[in-house]
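Enquirer: here's my sequence, what's the structure:
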Amino acid sequence: MTMYAALLRGINVSGHKKVPMAELRTLLTELGHRDVRTHLQSGNAVFSSPSDDENALAAELERAIEKRFGFPVPCLVRDGAYLATVAAACPFPAAELEGRQLHITYFGQPVDAERFARIDPAAYLPEEFRLGDRALYLYAPEGLGRSKLADALSRPALTKGLTATSRNWNTVGKLVEMTAHDGART
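Expert: Here you go, the predicted structure:
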């Protein structure tokens, strides 16, 4: 069994696309997953599964959510080892920053630097971003809500065709912790 995190995009925001975490836990359990837990109300769940196909797990969850709640919700599923690797590869001094200053955007597929080549990094300093493996690291010293760089990075021209969802560093760390207990792997 492998521990996974399901990252749901755009739920429970301003009263829209409501997905109660208790119902999400029930849904994941009904899909046959074990060790199901959620974190916060913003669409973070962990579970164990014998499957090794993250894309199939995400597609299954998307179908089940739409059937249960009546609206589509893009989902990404990543195993605990991947989450830990992405966190460890952070190019910014995470230990020295507040969780609200550092974010990771997870992508459904690899993204090349060309997609973001039009962004002039100097125009957004002291904010910065770096690309990783299916991930983008964003340093926003004033937080995401005030970040002009975050707005630029999320423009439709840059994100067209991508499934992407962001988490602050506190949530990244918690998901790494929650999926680290992979002792059930067989």
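Enquirer: from here on, contacts and neighbour counts on C-alpha atoms
Expert: Fine.
Enquirer: longest helix in the chain, please.
Expert: Under DSSP state H, the helix in the chain containing the largest number of residues is helix 54-69.
Enquirer: so how far is stretch 135-153 off the chain centroid?
Expert: Between the centre of stretch 135-153 and the centre of its chain there are 15 Å (C-alpha atoms, centre = their mean, to the nearest Å).
Enquirer: compare with the first, here's sequence two:
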Amino acid sequence: MTRWLVMPRGINVGNNNRVPMAELRSALTDAGFEAVVTIGQSGNIIATRSGSEDQVIIEVQSVMADAFGVTVPMVVRQADEVREVLASNPLADVATDYSKYLAIFLSATPAMAEVAALESEDVSPEVVRLIGRTAFVWTPGGVKAMKVSHTALEKRFGGTATARNWNTLMKIATKL
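Expert: Here you go, the predicted model:
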């Protein structure tokens, strides 16, 4: 059995894609997930289940579609991977406000040449580092003004991306 962090993108934002967290926890438990916890209203789901990343995504998407009529992209990580992201903290020397320091989780690892190209670009005042399937972005101007957002990275690398700020990641880590 593996402990997973499931990160749906775009639920409970305004009136769109409404998913009540208590009902989601119940539906996932009924579908065979164990020790289901949600963090916040944006759908950070922590649960235990056997299977691969793809299997977990398919099952959670199926539950959300069947129970709530909501279909959204999502990214998943094993609990140990989330802990590694927090431990690596490659922008610790510049990120002074954790609400403006993001980990953007990618569904696939970009090619080394793509990573090098992005890291060599001037995206100031933002600072970007990519490690594996995670982009670390310090955005001192705030997330609304971001150049290197999850949507920009999806366009650049393909696949799915979703962001969590450092404060949220630290809360998630306490429940893993």
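Enquirer: and the TM-score between these chains?
Expert: Overlay of the two chains. TM-score (TM-score structural alignment, normalised by the length of the second structure): 0.88; 175 aligned residues with a C-alpha RMSD of 2.3 Å.
Enquirer: can you give the contact residues for the following helix or strand past the longest helix of the first structure?
Expert: On the C-terminal side of helix 54-69 of the first structure, the closest following helix or strand by DSSP states H and E is strand 75-79. Around strand 75-79 of the first structure, the neighbours that count as contacts under C-alpha atoms under 8 Å, 6 or more residues apart in numbering are 2-9, 54-55, 57-59, 61-62, 106-108, 163-165, 179.
Enquirer: equivalent analysis for stretch 17-36 of the second structure, please.
Expert: 10-12, 37-38, 41, 43, 45-49, 60, 63-64, 67-68, 70-71.
Enquirer: stretch 121-130 of the second structure too?
Expert: With C-alpha under 8 Å, 6+ apart as the test, stretch 121-130 of the second structure has contacts from 90-91, 115, 119, 135-141, 146-148.
Enquirer: how about stretch 133-152 of the first structure?
Expert: Taking contacts as C-alpha under 8 Å, 6+ apart, the residues outside stretch 133-152 of the first structure that touch it are 86, 90-92, 100-111, 119, 124, 126-131.
Enquirer: sorry, back to before: now list the buried members of the contacts of strand 75-79 of the first structure.
Expert: 2-9, 54, 57-58, 61-62, 106-108, 164-165, 179 (16 or more other C-alpha atoms under 10 Å).
Enquirer: so of the residues you listed, which ones are in helices?
Expert: The subset of these located in helices under the criterion DSSP H comprises 54, 57, 58, 61, 62, 179.
Enquirer: among those residues, which pair sits farthest apart?
Expert: Across these, the two members that end up farthest from each other (C-alpha to C-alpha) are 62 and 179, 20.5 Å apart.
Enquirer: quick check: residue 136 of the second structure vs residue 91 of the second structure, distance?
Expert: Using C-alpha to C-alpha, to the nearest Å, one obtains 7 Å as the distance from residue 136 of the second structure to residue 91 of the second structure.
Enquirer: next: residue 20 of the second structure.
Expert: Using C-alpha to C-alpha, residue 20 of the second structure is found at 34 Å from residue 91 of the second structure.
Enquirer: what's the answer for residue 100 of the second structure, then?
Expert: Counting by C-alpha to C-alpha, the gap from residue 100 of the second structure to residue 91 of the second structure is 12 Å.
Enquirer: repeat that for residue 173 of the second structure.
Expert: Using C-alpha to C-alpha, one gets 18 Å for the distance from residue 173 of the second structure to residue 91 of the second structure.
Enquirer: before we move on, what about residue 150 of the second structure?
Expert: Counting by C-alpha to C-alpha, the separation of residue 150 of the second structure from residue 91 of the second structure is 18 Å.
Enquirer: before we move on, what about residue 126 of the second structure?
Expert: Taken as C-alpha to C-alpha, the span from residue 126 of the second structure to residue 91 of the second structure is 11 Å.
Enquirer: neighbours around residue 17 of the second structure, how many?
Expert: The number of residues packed around residue 17 of the second structure, counting by other C-alpha atoms under 10 Å, is 17.
Enquirer: test my guess that residue 1 of the first structure contacts residue 80.
Expert: No - judged on C-alpha atoms under 8 Å, residue 1 of the first structure makes no contact with residue 80 at a distance of 11.5 Å.
Enquirer: okay, the two: which has more neighbours?
Expert: The residue with more neighbours, out of residue 1 of the first structure and residue 80 and counting by other C-alpha under 10 Å, is residue 80; that gives 23 against 16.
Enquirer: got a list of what the nearest residue to that one once chain neighbours are set aside touches?
Expert: In space, and not counting its chain neighbours, residue 80 of the first structure is closest to residue 179: 4.6 Å by C-alpha to C-alpha, 6 or more residues apart in numbering. Contacts for residue 179 of the first structure were tallied using C-alpha under 8 Å, 6+ apart; they are 3, 4, 5, 46, 47, 79, 80, 81.
Enquirer: try 7 Å this time
Expert: Residues near residue 179 of the first structure by C-alpha atoms under 7 Å, 6 or more residues apart in numbering: 3, 4, 5, 46, 80.
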